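Student: just coords:
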């Protein structure tokens, strides 16, 4: 009704919007949408490309947080090769989340910010818990503000199972490669017979089949790739589309039940 041309949304909401458009039988290229900005949730480049295919527009990464004036702290340019930080407003550091020591440009660590233009309640060396890296070199667009990579995850998102450190993004990186799978998934951590167990539930897409033999082959392929990526063999469940709860805000990807068992 409003002929909206630009949308700023979290990736999971953008995908849900695209799914509703498909369900309604609408051609996404027939809408007035021209530009999409995504952020506030860790996501893979594969997920970004999936969103672009589903909505028929370019999707640009952004970074922001409530403590730092909300969205718009850093944005991608047309090159889609890292987010330019407003260095006249923020001092950017990347540190080792364990030691607190600075890491070299190009190395992943925790993003730390200091406000430079805030007179009321300035923040000094504020630890965001977001994991990223400073991209070395100049951007082809000509802008000289430093660039950070897409947010890889959060230091407090990481979970440990069977002695292995795992981020939800590693699981998503594998899942998005399979067209038979939808965008909604849930990782559940349980204790069974005094052993940690990781269950990954993922919804099937409209492109999936009802053939049990084919689905079982897909399940085994996904399980094998997950083991290669995270070094742990999870119990994978393929569930019907719409079976998992839809998040109203940021998607909840991990449910840790171990402390209750």
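Tutor: Thanks, I have the structure now. These numbers come from a predicted model, not from an experiment. Residues are numbered from 1 along each chain as shown.
Student: from now on I want contacts and neighbour counts done on CA atoms only, so please keep to that.
Tutor: Fine.
Student: what's the first-to-last distance across stretch 127-145?
Tutor: Using Cα to Cα, to the nearest Å, the end-to-end distance of stretch 127-145 comes to 21 Å.
Student: pull the residues that contact it.
Tutor: Residues from elsewhere that reach stretch 127-145 (Cα atoms under 8 Å, 6 or more residues apart in numbering): 77-79, 81-82, 84-87, 94, 97, 105-113, 146-156.
Student: for residue 205, which non-adjacent residue is closest in space?
Tutor: residue 182 (4.3 Å; Cα to Cα, 6 or more residues apart in numbering).
Student: and the helix or strand encompassing that neighbour, what does it pack against?
Tutor: Applying DSSP states H and E as the criterion places residue 182 in strand 181-192. Contact here means 3 or more Cα pairs under 8 Å, 6 or more residues apart in numbering; DSSP states H and E; on that basis strand 181-192 packs against strand 195-204, strand 254-256.
Student: could you dump the ones you listed into a markdown table and include mean neighbour count and distance to residue 13?
Tutor: Listed next are those as a markdown table, based on neighbours: other Cα atoms under 10 Å; distance: least, Cα to Cα, whole Å:
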| stretch | mean neighbour count | distance to residue 13 |
| --- | --- | --- |
| strand 195-204 | 18 | 16 |
| strand 254-256 | 14 | 18 |
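Student: take this one as well and set it beside the first:
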């Protein structure tokens, strides 16, 4: 069993629920007493903290949204004096004011343990050399995984992002055994290796812990084959804590949520109604131990489902499926809701389609037009047109079945679509320009 905190991670379900209730009650009380935003929210709904007497009572509490964080920028949601905040992170603020997060000393200790759980579940030990190719700075990914890896006792190389040829040189010379980055960047590394005539045998990687963007099984298979690694997914978001919310174990069947520190719900994104375990909907998270900035019922906008199984790793925590999309990156094309992840899902079914694609949405007259530029394998690109036409027809029909619309699909030459070192940005929507 690969568990960092065996006693906590193997608790019986009844014990987990009891602990969650106690910590939820403490969190609601602390937020009510110390955060004006929550006090006014609860008062406006005529809710008193003592009314939370069972876990199901959480549905009485209001949701918190990213806009609430922006409205209380920068420190309005902190529950402790600024002198007790020892670390501040924030989002990039590319779509408005950044969201700011504060951590107490105890929060940082908790964070280290949560990331250590995810890393150990993914195979990392104190004997590993962890190559972190996430950006360092206000983004939580770099520092979060850095301190978690050190907490295990692993050696850490804080390479940060960019300069891929240098990254590969360091991987070779320093014997990096674990790669931390986005799945898109892992594919980019594999591509540069190929250009340099390198194979998985020329580097020493064993594991890749990939996160920060959605990715599917086709990308996993390509990363594992080309880099010679076991690739696992991990999930987090800056507003809640950063990485460490959940992660896959080596079974690669869902991400264990650290539910002794986070209470997870799935809701109908339209109505806000709580859905039963197993139903697909929007993930909502409540922090149960965060001191600096507790969040109650935070709407992540990520679409997933929760389920429990008897996982061979021994962890008893609830699992979430890999997020299949977001409620806020949904495209509405001629009245039809389309998630970019649905496009990727279709592509995984076709052997000659690569994971590299771009979606363009523009106006043609008064109608929306969606075009997908898709890289295909080198073999097919230089093959006969008849085979390309057959692939195009099959892709178009399958897209129509899954999406409900027929996008225009353009097959492009290998390595002509932009590679991303950070989060992949696969949609260009020019309808409002």
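Tutor: Ah, there it is. Worth saying up front: this structure is predicted, and the values here are computed from it rather than measured.
Student: quick TM-score on the pair, please.
Tutor: Here the superposed chains carry a TM-score of 0.93, computed using TM-score structural alignment, normalised by the length of structure 1; 260 aligned residues with a Cα RMSD of 1.6 Å.
Student: the helices in structure 2, which residues?
Tutor: Secondary structure of structure 2 by DSSP state H: the helices cover 6-9, 13-34, 36-44, 66-71, 105-121, 140-152, 164-174, 183-195, 217-227, 340-347, 378-381, 385-403.
Student: ok, now which ones touch the alignment partner in structure 2 of residue 150 of structure 1?
Tutor: Residue 150 of structure 1 maps onto residue 322 in structure 2, with residues paired by TM-score structural alignment. With Cα under 8 Å, 6+ apart as the criterion, the residues that contact residue 322 of structure 2 are 214, 215, 233, 254, 255, 304.
Student: burial measure for the equivalent of residue 278 of structure 2 over in structure 1, as a count.
Tutor: When structure 1 is aligned by TM-score structural alignment, the residue opposite residue 278 of structure 2 is residue 106. Taking other Cα atoms under 10 Å as the criterion, the count of residues near residue 106 of structure 1 is 15.
Student: if I look at residue 106 of structure 1, how far off is residue 135 of structure 1?
Tutor: In this structure, residue 106 of structure 1 and residue 135 of structure 1 are 5 Å apart, going by Cα to Cα.
Student: same question, residue 252 of structure 1
Tutor: Taking Cα to Cα as the measure, residue 252 of structure 1 falls 29 Å from residue 135 of structure 1.
Student: residue 66 of structure 1 now?
Tutor: Residue 66 of structure 1 sits at a distance of 24 Å from residue 135 of structure 1 (criterion: Cα to Cα).
Student: ok, the aligned partner of residue 192 of structure 2 in structure 1 to residue 5 of structure 1 distance?
Tutor: Mapped onto structure 1 by TM-score structural alignment, residue 192 of structure 2 lines up with residue 20. Using Cα to Cα, one gets 18 Å for the distance from residue 20 of structure 1 to residue 5 of structure 1.
Student: got a list of what the residue nearest to residue 111 of structure 1 when sequence neighbours are not counted touches?
Tutor: Of all residues beyond its chain neighbours, the one nearest residue 111 of structure 1 is residue 94 (4.8 Å), with distances taken as Cα to Cα, 6+ apart. Under the criterion of Cα under 8 Å, 6+ apart, the neighbours of residue 94 of structure 1 are 102, 103, 108, 109, 110, 111, 112, 132, 133, 134.
Student: report the contact partners of the fourth one.
Tutor: Contacts for residue 109 of structure 1 were tallied using Cα under 8 Å, 6+ apart; they are 94, 95, 96, 97, 103, 131, 132, 133.
Student: what is the nearest of those to residue 194 of structure 1?
Tutor: Using Cα to Cα, residue 97 comes nearest to residue 194 of structure 1 of the contacts of residue 109 of structure 1, at 30.2 Å.
Student: give me the number of residues near that closest one?
Tutor: Neighbour count of residue 97 of structure 1, defined by other Cα under 10 Å: 19.
Student: I figured it hits residue 154, correct?
Tutor: No - taking contacts as Cα atoms under 8 Å, residue 97 of structure 1 lies outside contact range of residue 154: 10.2 Å.
Student: quick revisit: please narrow the contacts of stretch 127-145 of structure 1 to those residing in strands.
Tutor: Counted as lying in strands by DSSP state E, out of these, are 84, 85, 94, 109, 110, 111, 112, 113, 147, 148, 153, 154.
Student: can I get those in a markdown table with distance to residue 173 of structure 1?
Tutor: Output for those, formatted as a markdown table (distance: Cα to Cα, whole Å):
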| residue | distance to residue 173 of structure 1 |
| --- | --- |
| 84 | 24 |
| 85 | 26 |
| 94 | 24 |
| 109 | 19 |
| 110 | 21 |
| 111 | 22 |
| 112 | 26 |
| 113 | 28 |
| 147 | 23 |
| 148 | 20 |
| 153 | 12 |
| 154 | 16 |
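Student: ok, which pair from those is furthest apart?
Tutor: 84 and 154 (19.8 Å).
Student: returning to what we had before: how much space separates the residue nearest to residue 205 of structure 1 from residue 204 of structure 1?
Tutor: 5 Å.
Student: what do these two both touch?
Tutor: Common contacts of residue 182 of structure 1 and residue 204 (Cα under 8 Å, 6+ apart): residue 241.
Student: so what does residue 298 of structure 2 match up with in structure 1?
Tutor: Residue mapping for residue 298 of structure 2 onto structure 1 gives residue 126, with TM-score structural alignment as the criterion.
Student: relative to residue 70 of structure 1, how far out is that match?
Tutor: As judged by Cα to Cα, residue 126 of structure 1 and residue 70 of structure 1 stand 15 Å apart.
Student: if we can go back for a sec, look at residue 66 and residue 135 of structure 1 and report which has more neighbours.
Tutor: For residue 66 of structure 1 against residue 135, the residue with the higher neighbour count under other Cα under 10 Å is residue 135, and the figures read 19 against 7.
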